[in-house]
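Engineer: predicted model and sequence follow; I will ask about them next.
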Amino acid sequence: MSVLIVIPARYASTRYPGKPLVALTGASGKKQSLIERSWRAACAVSGVDRVVVATDDDRIREVAEGFGAEVVMTSETCANGTERCAEAHAALGGRYDVVVNLQGDAPLTPHWFVEGLVQGLKDMPEAEIATPVLRCDGATLNSLLGDRKAGRVGGTTAVFSADNRALYFSKEVVPYTGKPYTEAEMTPVFHHVGVYAYRPQALAQYPSWPVGPLEQLEGLEQLRFLENGRSVLCAEVEAKGREFWELNNPEDVPKLEAMMAKMGLE
C-alpha cells in the first residue's frame, strides 16, 4: 500500500496570517519554522513513500525548499487543506493508495498517530477516511474549556459510535460532561487530532461536493464527508507520554514551546 503525506500550508490564514513561517524554539534553544517542524514530523513516519508540502505561496515554497522539502504548488482557490491535498495528489499523478493530510500546524504529531491511521484503513475497507482521536485528561479538557470561555477557537472534539464511526466533530467541547475533573483524570471527551488519511477516490470527489451547513457553521472540513454520507473512522490513539497541541492562535506559541521543552524536543 503506497502512502503519500501532504502537508498543506497557506500564508493567508484568517486567524493567524503567516502561521506556517512562525518560528518555534525547541528544548535546545533551536528555532525552526512551524512548517519545517511539521515536515520533520512527517518524515519520521514509517512506511511512507513520499512527503510533500502543498502551498500556493512563494514565501512558504522558498522556506520549505530551503530546508529540503519537496513542494507542490497548488491554486489559491483551495478552500481548505483537504482540497489542497486532492489537488496535490492529482498533480503527482493520483497514483497513491493512501493520502495523508498532516496539517502544517501540528508539529507535535507523533509518528504512531499517522501509522495508526494507515493501519485503520487497512483493517476497515469500508472506511473512506480515517482520523485520530485522543482521550482527554482533565488538564487537556480544562485547556479546551478555557479557550472557549475566553472566546478563542482552540482544539476540536469528536464523538463517535461504538464501532468508531464518526458521528460529529465540533469546535465546542462535546459531549457535555457537567462535572469537574482533576488534571490527571481521564474524561469522556476526545480531542480530535487534525490529521487525515484518505482513500484516493473519496479525496478526488471531495472538492466537487457542496459545502454543507454544518461545515459552514463549524469551519471544519471533515464535516463535508459526514454531510455526504461517507464513513469516517475515528482511530483512538495513545499519547504514550507525549503532549499534543496544535498552533491555532498566537497564544499557542508559548504553550507549544513549553511542551517541546518538557519533552526534550529540539
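Structural biologist: Arrived safely, thanks for sending. All figures in this text were calculated on a predicted structure; none of them were measured in a lab.
Engineer: going forward, measure contacts and count neighbours with C-alpha atoms only.
Structural biologist: Fine.
Engineer: by contact count, what packs against the host helix or strand of Thr157?
Structural biologist: Thr157 belongs to strand 156-160 when assigned by DSSP states H and E. When contacts are defined as 3 or more C-alpha pairs under 8 Å, 6 or more residues apart in numbering; DSSP states H and E, strand 156-160 packs onto strand 166-170, strand 186-192.
Engineer: now the ones you listed as JSON lines including distance to Ala127 and mean neighbour count?
Structural biologist: Shown next, in JSON lines, are the helices and strands packed on strand 156-160 (distance: least, C-alpha to C-alpha, whole Å; neighbours: other C-alpha atoms under 10 Å):
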{"stretch": "strand 166-170", "distance to Ala127": "10", "mean neighbour count": "20"}
{"stretch": "strand 186-192", "distance to Ala127": "17", "mean neighbour count": "20"}
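Engineer: structure two is appended below for comparative analysis:
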Amino acid sequence: MPTLIVIPARYASTRYPGKPLVELTGASGEAKSLIRRSWDAAMQVKGVDRVAVATDDDRIREAAEAFGAEVVMTSEACQNGTERCAEAFDTLGGGFDVVVNLQGDAPLTPPWFVEELIEGLKKSPVAEVATPVLKTEGEALNGFLDDRKAGRVGGTTAVFGIDNNALYFSKEVIPYTGKTYGDDDETPVFHHVGVYAYRPSALAAYSRWNAGPLEKLEGLEQLRFLERGVHVLCVEVEGRGRKFWELNNPEDVPRIEAMLKGMGVA
C-alpha cells in the first residue's frame, strides 16, 4: 500500500508564532530547526514512499528546501494539519493508500511509532483513521498536571474502548485518577501522540465538514472525526526507553533539548 508522510507546518501559530523555525540543540551542540528535526524523524520511518513538508509560509518553504525537503505549498485557509494534509495529498495528485500526518512539533517521534501506526490502520477492517497512544509513567503525567496548573497547554490525553476505538481526546488529563504517582510509576493515562494515518476517503470527507463544538472547545482536530462517527483506531505503542514530548510552548524547548542530548541525538 503506497504511503505518503506529510509534515504540516505553519508559521502563524496562535500559541507559538514561528515555531517550525525554532532551533533545538542536540547532543553534538549543533542547533537544527524544529522542521528539520521533524523531517529527520520522518526519514527514519521504514516502508514510506514519499515525504513532503506542507506549508503556507515562504520562510518555512525556504528553510525546508535548504536541507533538501520536498515542499508543497498549501492555502492559508487550512485550519489545522489534517486539512493541510488533505490539500497536499490532492496537490501531489493522490496515488497513496495511506497518508500519514507527522505533525511538525514532534521531533522526538520514534520511527516505530509511525510504522506500527501504519500497520494498525492497514490491518483494521473498520478504522478510517489511526493514531498512536503511549501509556504514561508518572514523570510524564506529572508534567501534564504541572502544565495545567501553570495555565499552559501541554500534551493531549486519550481514552478508548476495549476495541481500541477512540472515545475521546482532551487537553485535560483524562481519565481522572485522584492519585499521586512517582516518576517511574505506570499510570492508566494515555498520552496521545500527535501523529495520524488516514485513508484517503477520510481525508476527503474531513475537508468537507465544518468544525463541531467539541473540536472548537478543545482545539483538537481529531475530534471532528469523532463528532461525525468516524472510527479512530488508537494504536498503543511503547517508548522502549525513549522519551517523548511535543513542542507546544516556549517552555518545552529546554525540555526537548535535554531529551535530545540524553538520547545522544545530534
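Structural biologist: Thanks, I have it. No experiment lies behind these values; they were computed from the predicted model shown.
Engineer: drop the TM-score for these two in here.
Structural biologist: With the length set by TM-score structural alignment, normalised by the length of the first structure, the two chains reach a TM-score of 0.99; 266 aligned residues with a C-alpha RMSD of 0.4 Å.
Engineer: hang on, the earlier thing: reformat the helices and strands packed on strand 156-160 of the first structure as JSON lines; add distance to Ala42 of the first structure.
Structural biologist: Listed next are those as JSON lines, based on distance: least, C-alpha to C-alpha, whole Å:
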{"stretch": "strand 166-170", "distance to Ala42 of the first structure": "24"}
{"stretch": "strand 186-192", "distance to Ala42 of the first structure": "18"}
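Engineer: closest one to Lys122 of the first structure among those?
Structural biologist: strand 166-170 (17.4 Å; C-alpha to C-alpha).
Engineer: that closest one against the second structure, how far on average?
Structural biologist: Mean deviation of strand 166-170 of the first structure relative to the second structure after superposition (mean C-alpha distance after the TM-score superposition for the first structure): 0.1 Å.
Engineer: centre of the chain to that strand, how far?
Structural biologist: 15 Å (C-alpha atoms, centre = their mean, to the nearest Å).
Engineer: and what of stretch 147-154 of the first structure?
Structural biologist: With C-alpha atoms, centre = their mean, you get 19 Å for stretch 147-154 of the first structure.
Engineer: now stretch 12-23 of the second structure
Structural biologist: 15 Å.
Engineer: show me the contacts for the residue most central in space within the second structure.
Structural biologist: Nearest residue to the geometric centre of the second structure (C-alpha atoms, centre = their mean): Gly194, 2.2 Å. Contact partners of Gly194 of the second structure, counting by C-alpha atoms under 8 Å, 6 or more residues apart in numbering, are 102-103, 106, 131-132.
Engineer: helices of the second structure, residue ranges please.
Structural biologist: For the second structure, the helices defined by DSSP state H cover 34-43, 58-66, 81-91, 111-123, 138-149, 200-208, 213-218, 223-227, 252-263.
Engineer: what comes up buried for the third one?
Structural biologist: Taking 16 or more other C-alpha atoms under 10 Å as the basis for neighbour counts, the residues of helix 81-91 of the second structure that come out buried are 81-89.
Engineer: could you dump these to a markdown table with distance to Val126 of the second structure?
Structural biologist: Formatted as a markdown table, these follow (distance: C-alpha to C-alpha, whole Å):
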| residue | distance to Val126 of the second structure |
| --- | --- |
| Gly81 | 23 |
| Thr82 | 20 |
| Glu83 | 22 |
| Arg84 | 24 |
| Cys85 | 21 |
| Ala86 | 20 |
| Glu87 | 24 |
| Ala88 | 25 |
| Phe89 | 22 |
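Engineer: nearest to Gly95 of the second structure among those residues?
Structural biologist: Phe89 (8.5 Å).
Engineer: residue in the first structure paired with the closest one?
Structural biologist: Mapped onto the first structure by TM-score structural alignment, Phe89 of the second structure lines up with His89.
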